[in-house]
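Chemist: Test case, fold it:
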Amino acid sequence: MTHRAPELHTTEDGSLTLYAPTFGEHYHSMHGAVQESEHIYLGLALRERMSSWREGDVPLRLFEVGFGTGLNALLSWREAEERHIPLQYYSIEKFPITPEIYEVLHYEGLGQEREVKDQLLRLHTAPWDEAVELSPFFTLHKLRGDLTTCTFPERLSVIYYDAFSPESQPELWAEELFQRLGKVASSGAILSTYCAKGEVRRRLQRSGFLVERLPGPPGKREVLRGRIP
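Modeler: Just a heads-up that it's a prediction; the model follows:
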């Protein structure tokens, strides 16, 4: 498959996303990129896991499938700063976006525009395949590669499963990947994904996750959340 450069689009809440011609899909919901990320990944996973973190606990370890525009990383970084909870953020990406795209990304409503743009640039210009401490509460480790062949981080607290759909990238929704993630997830770990397909739910269940269907953000009736008991 020949990879084609993504195109910048504006979603209904005014936030930006990308359209991937290679896969025929947007990186986020066109009903609103920020509200989708806030609901599915922060609301159902990171904040839920942070609620049980206590002073003196080890840093939370998060693995994101698909770094993309860096929006999930940006929101998670800001959440860690606000709560003063240390977060080690791992994210894998096979097709990183270019400076021509990430230099024009912006997200109004998330604070001072200059600060948000500076954080986005720091996320995107951070070197690949090494840990970079971007603040006392946020360490980024971007992995450049293929999810199907990478070595997953250990002792994961949170997993954002944000790959393109099973229709366009079926190999990224294979049960074998969920089984591998289940083995590196800590007790109480949470996985969240926008995909609510029955077969994905069953694969997660067979891989050791306790799975529930939950209401989705605007434009999405249901999403899935899995927990390691």
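Chemist: C-alpha from now on. contacts and neighbour counts both.
Modeler: Will do.
Chemist: doesn't Gly43 fall inside a helix?
Modeler: Yes: Gly43: assigned to a helix according to DSSP: H, G, I helix; E, B strand; the rest coil.
Chemist: Distance of it relative to Ala80?
Modeler: Taken as CA to CA, to the nearest Å, the spacing of Gly43 relative to Ala80 amounts to 13 Å.
Chemist: So the two - more neighbours on which side?
Modeler: Neighbour tally, Gly43 and Ala80, criterion other CA atoms under 10 Å: the higher count belongs to Ala80, 21 against 14.
Chemist: Now the second one, please; I'll put the structures next to each other:
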Amino acid sequence: MTDKAPKIITTEDGSHSVYLPEINESYHSSHGAYRESIHVFLLYGLEAWYARNRGKFPIRIFEVGFGTGLNAWLTLIWAEQNQVPVLYHTIEPFPLPAEIYNALNFTRMDETLTHYNGYFKRLHQMEWDSGKPISDYFNIKKEKVSLQDVKLYPSDIVYFDAFSPRKQPELWEDIQLKKIHESMNPKGVFVTYCAAGHLKKNLLKMEMELDEVPGPPGKKEMTRAWKKE
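Modeler: Down below sits the predicted model:
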């Protein structure tokens, strides 16, 4: 493994993340990968939308940055536990190699969950640029493509989990946010760990409604924005 190769790190809650030396950035917060994903995307994204839209199925989710697969895996488990159908569309231009995702401790966690044994690996092992059901309640389409080039479908929830604006400024530009906003269904929600002022200003320019919500451990705030009806 070269000095520029991805490296597995352990975050404060004991869950793994991946560090990329080439850009000096990790996929998750050092304060806890698992806690961050649960807080930002499940609690303040999926569950918040579901509380406002009970009975509207399937739930359509678009994720920018498949990364370690943590958000997709946790959403799959949520869908199975709640018996709510989810259509999940995720993009990742640079998928992790098998030797990395197989070594993540989410794999071992998955193997201890009797009803969900093997889901984490199956999410990674399924072919890119294809879609299929992983379980009775979770259908996923994975695309090895950039946000600039992807064709978007209507979505209820957007998990915006790209690297920070300092590292990937092109993904946080107004043109990309507009593309996502236009694809969202009315009353859809956009969530991200990032709380940058310019991001919130751009979302407000699109007449989205911003909430004040607390950030995950280690961050004072995050961003959540709702598309109007």
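Chemist: what TM-score comes out when they're superposed?
Modeler: Comparing the two superposed chains by TM-score structural alignment, normalised by the length of the first structure, the resulting TM-score equals 0.92, with 224 aligned residues with a CA RMSD of 1.7 Å.
Chemist: Tell me where the second structure has strands.
Modeler: 7-10, 16-20, 25-26, 59-64, 86-91, 130-135, 138-143, 155-160, 184-192, 209-211, 223-226 (DSSP state E).
Chemist: Pick the most deeply packed of these.
Modeler: strand 155-160 (a mean of 25; mean count of other CA atoms under 10 Å).
Chemist: by how many degrees do that one and strand 86-91 diverge?
Modeler: Orientation check (axes from the mean of the first three to the mean of the last three CA atoms, to 10 degrees): strand 155-160 of the second structure against strand 86-91 gives 40 degrees.
Chemist: quick revisit: is it possible to get a markdown table of the strands of the second structure that adds distance to Asn71 of the second structure?
Modeler: Shown next, in a markdown table, are those (distance: least, CA to CA, whole Å):
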| stretch | distance to Asn71 of the second structure |
| --- | --- |
| strand 7-10 | 17 |
| strand 16-20 | 12 |
| strand 25-26 | 15 |
| strand 59-64 | 8 |
| strand 86-91 | 10 |
| strand 130-135 | 15 |
| strand 138-143 | 12 |
| strand 155-160 | 8 |
| strand 184-192 | 12 |
| strand 209-211 | 21 |
| strand 223-226 | 16 |
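Chemist: Of those, give the one that comes closest to His198 of the second structure.
Modeler: Judged by CA to CA, the one of these that comes nearest to His198 of the second structure is strand 223-226, at 11.4 Å.
Chemist: Show residues contacting that closest one.
Modeler: Counting by CA atoms under 8 Å, 6 or more residues apart in numbering, the neighbours of strand 223-226 of the second structure from elsewhere in the structure are 44-45, 187-195, 200, 203, 208-213.
Chemist: before we move on, what about stretch 143-162 of the first structure?
Modeler: 41, 45-46, 49, 60-66, 90-96, 128-130, 171-172, 177, 180-181, 184-194.
Chemist: How much space separates the closest residue to Asn102 of the second structure other than its chain neighbours from Ser26 of the second structure?
Modeler: Using CA to CA, 6 or more residues apart in numbering and skipping the chain neighbours, the partner closest in space to Asn102 of the second structure is Lys121 (7.2 Å). In this view, Lys121 of the second structure and Ser26 of the second structure are 21 Å apart by CA to CA.
Chemist: Map Leu210 of the first structure across to the second structure for me.
Modeler: For Leu210 of the first structure, the equivalent position in the second structure is taken to be Glu209, counting by TM-score structural alignment.
Chemist: Which residues are in contact with its match?
Modeler: By CA under 8 Å, 6+ apart, Glu209 of the second structure lies in contact with Ala225, Trp226, Lys227, Lys228.
Chemist: JSON lines for the residues you listed, including distance to Ser146 of the second structure?
Modeler: What follows is the contacts of Glu209 of the second structure, written out as JSON lines (distance: CA to CA, whole Å):
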{"residue": "Ala225", "distance to Ser146 of the second structure": "23"}
{"residue": "Trp226", "distance to Ser146 of the second structure": "24"}
{"residue": "Lys227", "distance to Ser146 of the second structure": "23"}
{"residue": "Lys228", "distance to Ser146 of the second structure": "27"}
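Chemist: Now the longest helix along the second structure: buried residues?
Modeler: For the second structure, the longest helix by residue count, based on DSSP state H, is helix 70-82. Of the residues in helix 70-82 of the second structure, those buried under the neighbour-count criterion (16 or more other CA atoms under 10 Å) are Leu70, Asn71, Ala72, Trp73, Leu74, Thr75, Leu76, Ile77, Trp78, Ala79, Glu80.
Chemist: Same question for stretch 200-219 of the second structure.
Modeler: Judged by neighbour count (16+ other CA under 10 Å), stretch 200-219 of the second structure contains these buried residues: Lys200, Asn202, Leu203, Met206, Met208, Leu210, Pro214, Gly215, Pro216, Pro217.
Chemist: Leaving out sequence neighbours, find the closest residue to the second one.
Modeler: The reference is to Asn202 of the second structure. With CA to CA, 6+ apart as the measure, Asp174 is the residue that lies nearest to Asn202 of the second structure, at 6.3 Å, once sequence neighbours are left out.
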